[in-house]
Each structure stands twice: as structure tokens, then as C-alpha cells.
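A.B. asks: my questions concern the predicted model and sequence given below.
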Amino acid sequence: MRCALRRPEPLRPYDREVSEEPAHLSEAHARTLADYERHLVAERDLAPHTVRAYLGDIADLLDHAGRLGLHDPAALDLRGLRSWLARQQSMGLSRTTLARRATAARVFTAWLARTGRAAEDAGVALGSPKPHRTLPDVLRVDEARELIAASAARADDGTPVGVRDVALLELLYATGMRVGELCGLDVDDLDRDRDVVRVFGKGRKERTVPFGRPAARAVDRWLTDGRPGLARPGSGPALFLGARGARIDQRAVRTVVHRRLAEVPGAPDLGPHGLRHTAATHLLEGGADLRSVQELLGHASLATTQRYTHVTTDRLRRAYQQAHPRA
């Protein structure tokens, strides 16, 4: 027997008046926040920027709870959570931001209940605005080909940086990996016998991703002709190096992608994540099934991968409307 889903109640202010004076976290809240940080880092092994985002949201929540007079995490209730979201809604935050913060609150209250810091999970019934989901911009196949060709033309001078840029662009497009995953690669993560790369994704989850011959040739050239020119005694095992010989960082990779895409006429201004979207879209357009694409990209949920079917359908609809005489 199927149960009807209950519509989340609208956000309403908490009955108790909220102080507008600056408030510091109570000792109990500060101690809980420190414990939660250790949980995110040591147990969930989240990336540093993800930890900062979670802690920022929860610190704001606990500050708001303190203004309501709820100075102990065990006292945090559903009305307090709704009051916090309502306050942010009144500040004009986007639906996407509100949805993200509601998720952060639910994860936090579930942790409070699971660890015995609260008698029950106050956030289990917390609703949140449904964010507007927009389709990501992606490159056409010819634009992706031109991106690589333009980068390869620049690398003809044989400079280590130019050779590196071709290799990282080829690998990003070939595998659809995240920019953080690319920057974290070590040389021995490559298996050239099978043309696969070992990738550590979110939560340090490991997956093996294949890549094609063009990417393999570009990486081989980087390892033989490019990397030795940038490597220094402290370079370590990093696959891709910056101009000073250290492991390349995400900002440098983003700069490379934006600069090279600017040389492709008519191409949208995408970052590395745009190449990830592009890889997923082209895989699906080429006939790959959703489950395979999910595994390649390292998505925890198939629903995340399914958004790319909307991209391909949208592109198909545009092509139909442009080409069919009865469209």
C-alpha cells in the first residue's frame, strides 16, 4: 500500500522573538561544532571546501538557535530549524541556497540523533524549497574537437606547460573526472597497459575510469617530454605539475580551460566542470547507458546522471525544430 507524501509546511517564524544583537556560540554549541568538524574530516573524509561549507551553514544555524535561547544542541527543534530557514528566506537567498542549507541542517540533526547528542532527529520532517534546475551548458562534438586541436597547436613549440595543457584537457574530456580528482592524480594512478586511470572521488571513493588513445598519446608525451622539464626535487608523485614544479592546483586548471575555450569561436565559456558535463552528454548521445555513465562519473545517485538525458533531449528537440519541415 502506497503512502501519500506529505507536502512540507510553509516556512514560518519561530514564536519566540529573535535577538538581533550579535551572538557568540554557547560553549555547548561550540563544542558540538568542533566534534562535527572532526566527524566530517576523519569519518566522512570530505574535501576541505565541503567541510568549510557544512561548518559555515551549521555555525549560522547554531548562532540562530542561540538567539532563540536554544543554547544546547539537544534543544534544537523543528520550529527552530524552520525559523532559521525563514530568516534566510527573508534575506533574499536563492531557492538553491535555501535547499542546500536545509540539506546541511538535516545531515547535522541526523548526526546529533545518531550520536546521542539529541533525543530525536529534529530535521527529519524539515522541508525545503525545490531548487530551479537548469540544464548545464555543454560543448558540441566539433567544439570539443576544436578545443583540443587549438591546444595542440599551441603545444607545438614543445614547452612543458603547453604539452601539459593538452594532456590535462584530453584527460578531463576523455574521463569526465572532476577538477579536484584530476589535480589529485599521481603518476602511478595511470595504467597504460589497460588505458585506465584510478580516481579518488568524493569521500575518497575509488573508481577506475578508461580513456581513449588520443588522451593516452597526450599523457605519454607529457610524461616523456613535458613533466621532466617542470619536475623539481619536491614535486613528488603528482601527475600534473604547475609552472613551479609543485602539484597543479584547481585554479590553474580552471584558468587553462577558460583560456583555451576562449580560442574556440562560438563555444560557451565553461570551466572544468563544463567539460565533465560535456563528456557525460557525449557519452549518452553516443549510446552509453545511464548506469555506465553513472559509474564513470562517480555519481552516488542515478538521479544525478539522469539530468544529462534532459540535455540530450533538449538538443535533439532543437535539432528537430531547425531541420524538420513540419516542426
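C.D. replies: Good, I have the coordinates.
A.B. asks: please make it C-alpha for all contacts and neighbour counts, starting now.
C.D. replies: Fine.
A.B. asks: distance of Arg164 relative to Ile148?
C.D. replies: Distance from Arg164 to Ile148, counting by Cα to Cα, to the nearest Å: 12 Å.
A.B. asks: mind listing what Asp35 touches?
C.D. replies: By Cα atoms under 8 Å, 6 or more residues apart in numbering, the contact list for Asp35 is empty.
A.B. asks: more neighbours, Arg164 and Ile148?
C.D. replies: Arg164 (26 against 21; other Cα atoms under 10 Å).
A.B. asks: what ranges do the strands span in this protein?
C.D. replies: Ranges of strands in the chain, per DSSP state E, are 190-191, 196-200, 206-210.
A.B. asks: need those in TSV with mean neighbour count, can you?
C.D. replies: What follows is the strands of the chain, written out as TSV (neighbours: other Cα atoms under 10 Å):
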stretch	mean neighbour count
strand 190-191	16
strand 196-200	20
strand 206-210	15
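A.B. asks: out of those strands, which gets nearest to Thr278?
C.D. replies: strand 206-210 (16.1 Å; Cα to Cα).
A.B. asks: so which elements touch that closest one?
C.D. replies: strand 196-200, helix 290-297 (3 or more Cα pairs under 8 Å, 6 or more residues apart in numbering; DSSP states H and E).
A.B. asks: how about JSON lines for the ones you listed, with distance to Asp189 added?
C.D. replies: Converted to JSON lines, these look like this (distance: least, Cα to Cα, whole Å):
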{"stretch": "strand 196-200", "distance to Asp189": "5"}
{"stretch": "helix 290-297", "distance to Asp189": "16"}
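A.B. asks: out of these, nearest to Arg315?
C.D. replies: Closest of the helices and strands packed on strand 206-210 to Arg315 is helix 290-297, at 17.5 Å (criterion: Cα to Cα).
A.B. asks: contact partners of that closest one?
C.D. replies: So helix 290-297 is contacted by 175-177, 207-209, 280, 283-284, 300-302, 305-306 (Cα under 8 Å, 6+ apart).
A.B. asks: before we go on, here's another structure to hold up against the first:
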Amino acid sequence: MSGEPLQRAVSDYLSHLGVERGLSANTLASYRRDLRRYVEHLAGRSIDDVAAVQEADVLGFLAALRTGDPDHPPLGPASSARAVVAVRGFHKFCLREGIVALDVTAGVKPPRPAARLPKALDLEQVEAILEASGAPETALARRDRALLEVLYGTGARISEAVGLDVDDLDLTDGTVLLRGKGGKQRIVPVGSFALAAIETYLATSRPTLAALQSGPALFLNARGGRLSRQSAWTVLTKAAQRAGVAVEVSPHTLRHSFATHLLDGGADVRVVQELLGHASVTTTQIYTLVTIERLRETYASAHPRAR
């Protein structure tokens, strides 16, 4: 079967991803970067025809990713796996389009990244951050306190929190409607501390920040628009610095802490799954590893015959 120049086939595949699959600009840029390196690797083997690629060439690319070269540093398992996914998607596309008669990547599996435990703060660190976010008392400080209380009190993703509208809150029932990945929605309870912070913000600060362009957005920036993810990240980072929390903190850290503290307190993993909006309980179960690690550390330091 006559082949097709690699560059043209890759260009067609990227157009397919952008137009028909509707991938985001960031994801598309990652695919473009990985496939450019793949084409360079094959060119080094004097291959410029899709049909000429063999499984050994793909395996060689994977090995090159892990070892690096003068122009590229070695990649870890996660980054290597991402590149292999891009390459496999490209070859599957070529097969569907009739460019090749065989998918040479069918037997090539992406490397499995080592399981990484989510980083969770202890309760004292979380409380210090929350306290630091609301001082000194200003309209923006009260907004910041409400935002961080919502993140920790509901386990919301940062995109879910900044996407909240005022009507998503039911202050009487103490619940909030969160819009998660894939358009999925869930209603989760809001704790008393978060409710108090929200009520204070709504009564004293949001009216001060509101402008014509505010619309229904719950959390507003200084110009009256909806608070962005980047600005919310900055709110947390600055609060953590003021609180003297030395470890790296991100909005997802509060989500991890929410889940870990619930499990530490005896919550059922499937309840935590529902609260987090995980499609599979397997995703949630990684947090049980965190609690086991904590138990192990406590046991090792406290039991007289642990060592």
C-alpha cells in the first residue's frame, strides 16, 4: 500500500482533532508538540512515509522519550505516556482514513505512571489559611474568605467554585449546586463556617463589588466581573503565604484536604465519591492510601514496639 508523507498526515490529524473533535487549544498544542518530536524521531531513521513505520520504530520512540537526547531532556512516565497516546491516536486515525492497512501501535502500551498520593494539608494548616484570607476585613477579603471556605467546605474544583451563580446557593437548606466535568451537576452540603462566610460576603461585600457586567456570578473581581480561575488561585497562594504555610498549595490542595479529612473522620468512600463528583470510586480510593499512610506514620512514631 502506498503511503503518505508523515508531515501531511500529521497535519490532517491535528485538523481533525481541532475541528471535528473540538479539542482545546492547550490540548491541541500538546498533541502538536508530541507529534513533531515523533516525526523528528522517524526522520532520524530515514522514515518519512506513514506506511513505512513499524512497531519497532514506535517502541524506539518511547525509549528515546525516556532516555532523552542532546535536544530533549528525559521524560517521566506521565509525560511519556501522554506522547504515546498522541502517537497511537495518530496511527488509529491513519487506519480509519485508509492511509495505512495496519495500526502498528496496537501493541504499544503507554508507560504507567507511579501512583502519586494527593497532597493534603492538616486541619491546622487549612484553618490558618482560612483565617489569613479574611484579614484585614475588606470587601475583597470577605470574598476571599467565602471563596476558600467554599473550596474546603464542599471539595469543589476551582472551576466549579468560580462558576457559581448566586442562585446556585440554597442558604436555607445549606446546599450548593456544582457543575462539574462533562456538564454533570451535583448538589452538595455546605458547612456552617462556609455558610456564615457566604452570608457575610453577600450582605456586605458583593453589593459593593457588583457592576453592570456582574450578572448572576457569585464571586466577583474588583471590577465587578466574574472572578477568574487564575485570580482565585492567587487568592489562595497569598493567603497561604500570610499564614506561613511553607508547602506548595493550590486550589486542588483544598479539594484533596477535604476528601482526606472526611475519610480520616470515618466517611464512607462512596459518599466522598459523590461529594467530589468522581465518575468512578476507583478515583476516590486513592485518598484511602493517604489515610493509611497517616495511620502508618502515627503508629511508627507512637507505638512502643513499632520500630
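C.D. replies: That came in fine, so what should we check first? Just so it is clear, the model here is predicted, and its values are computed rather than measured.
A.B. asks: let me see the TM-score of these two.
C.D. replies: Superposed pair, TM-score by TM-score structural alignment, normalised by the length of structure 2: 0.82. Supporting alignment: 296 aligned residues with a Cα RMSD of 2.9 Å.
A.B. asks: format the strands of structure 1 as a markdown table; extra columns: distance to Gln321 of structure 1.
C.D. replies: Formatted as a markdown table, the strands of structure 1 follow (distance: least, Cα to Cα, whole Å):
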| stretch | distance to Gln321 of structure 1 |
| --- | --- |
| strand 190-191 | 44 |
| strand 196-200 | 39 |
| strand 206-210 | 35 |
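A.B. asks: which of those strands sits closest to Leu275 of structure 1?
C.D. replies: When the strands of structure 1 are compared by Cα to Cα, strand 206-210 sits nearest Leu275 of structure 1, at 15.5 Å.
A.B. asks: follow-up on the earlier one: identify, from the contacts of helix 290-297 of structure 1, the entry nearest to Tyr36 of structure 1.
C.D. replies: Proximity of the contacts of helix 290-297 of structure 1 to Tyr36 of structure 1 (Cα to Cα) peaks at Ala300, which lies at 22.5 Å.
A.B. asks: apart from its neighbours in sequence, what residue is nearest that closest one?
C.D. replies: Gln294 (7.8 Å; Cα to Cα, 6 or more residues apart in numbering).
A.B. asks: can you count the residues close to the aligned partner of the one you found in structure 2?
C.D. replies: Under the alignment (TM-score structural alignment), Gln294 of structure 1 pairs with Gln273 in structure 2. Counted with other Cα under 10 Å, the neighbours of Gln273 of structure 2 add up to 18.
A.B. asks: Ala104 of structure 1 now?
C.D. replies: The burial count for Ala104 of structure 1: 19, using other Cα under 10 Å.
A.B. asks: quick check: closest non-adjacent residue to it.
C.D. replies: Tyr54 (6.2 Å).
A.B. asks: hang on, the earlier thing: of the contacts of helix 290-297 of structure 1, buried ones?
C.D. replies: Using 16 or more other Cα atoms under 10 Å as the burial test, the contacts of helix 290-297 of structure 1 include 175-177, 208-209, 280, 283-284, 305 as buried.
A.B. asks: relative to Gly242 of structure 1, which of the residues you listed is nearest.
C.D. replies: Nearest to Gly242 of structure 1 out of these is Met177 (Cα to Cα; 18.9 Å).
A.B. asks: closest to Arg244 of structure 1 out of the helices and strands packed on strand 206-210 of structure 1?
C.D. replies: Across these, closest to Arg244 of structure 1 is strand 196-200 (Cα to Cα), at 24.4 Å.
A.B. asks: who touches the closest one?
C.D. replies: So strand 196-200 of structure 1 is contacted by 177, 181-182, 184-185, 189-191, 206-211 (Cα under 8 Å, 6+ apart).
A.B. asks: so which bit of structure 2 is that strand matched to?
C.D. replies: Strand 196-200 of structure 1 covers residues 175-179 of structure 2 once aligned (TM-score structural alignment).
A.B. asks: quick one: the matching stretch to structure 1 mean distance?
C.D. replies: Taking mean Cα distance after the TM-score superposition for structure 1, the mean distance separating stretch 175-179 of structure 2 from the aligned residues in structure 1 is 2.4 Å.
A.B. asks: then stretch 139-152 of structure 2?
C.D. replies: Mean for stretch 139-152 of structure 2 is 0.6 Å (mean Cα distance after the TM-score superposition for structure 1).
A.B. asks: give the aligned range of that stretch in structure 1.
C.D. replies: Going by TM-score structural alignment: stretch 139-152 of structure 2 matches residues 160-173.
A.B. asks: where's the matching stretch relative to the chain centroid, distance-wise?
C.D. replies: On the basis of Cα atoms, centre = their mean, to the nearest Å, stretch 160-173 of structure 1 sits 21 Å off its chain's mean C-alpha point.
A.B. asks: now which residue in structure 2 aligns to Thr304 of structure 1?
C.D. replies: Here Thr304 of structure 1 is matched to Thr283 in structure 2, going by TM-score structural alignment.
A.B. asks: sorry, that was for Thr96 of structure 1
C.D. replies: Using TM-score structural alignment, Thr96 of structure 1 pairs with Ala78 in structure 2.
A.B. asks: what about the residue nearest to its match when sequence neighbours are not counted, how many neighbours?
C.D. replies: For Ala78 of structure 2, ignoring the flanking residues on the chain, the nearest one in space by Cα to Cα, 6+ apart is Pro113 at 5.2 Å. Burial of Pro113 of structure 2 is recorded as 12 neighbouring residues (other Cα under 10 Å).
A.B. asks: what's Pro113 of structure 2 aligned with over in structure 1?
C.D. replies: So Pro113 of structure 2 corresponds to Pro131, using TM-score structural alignment.
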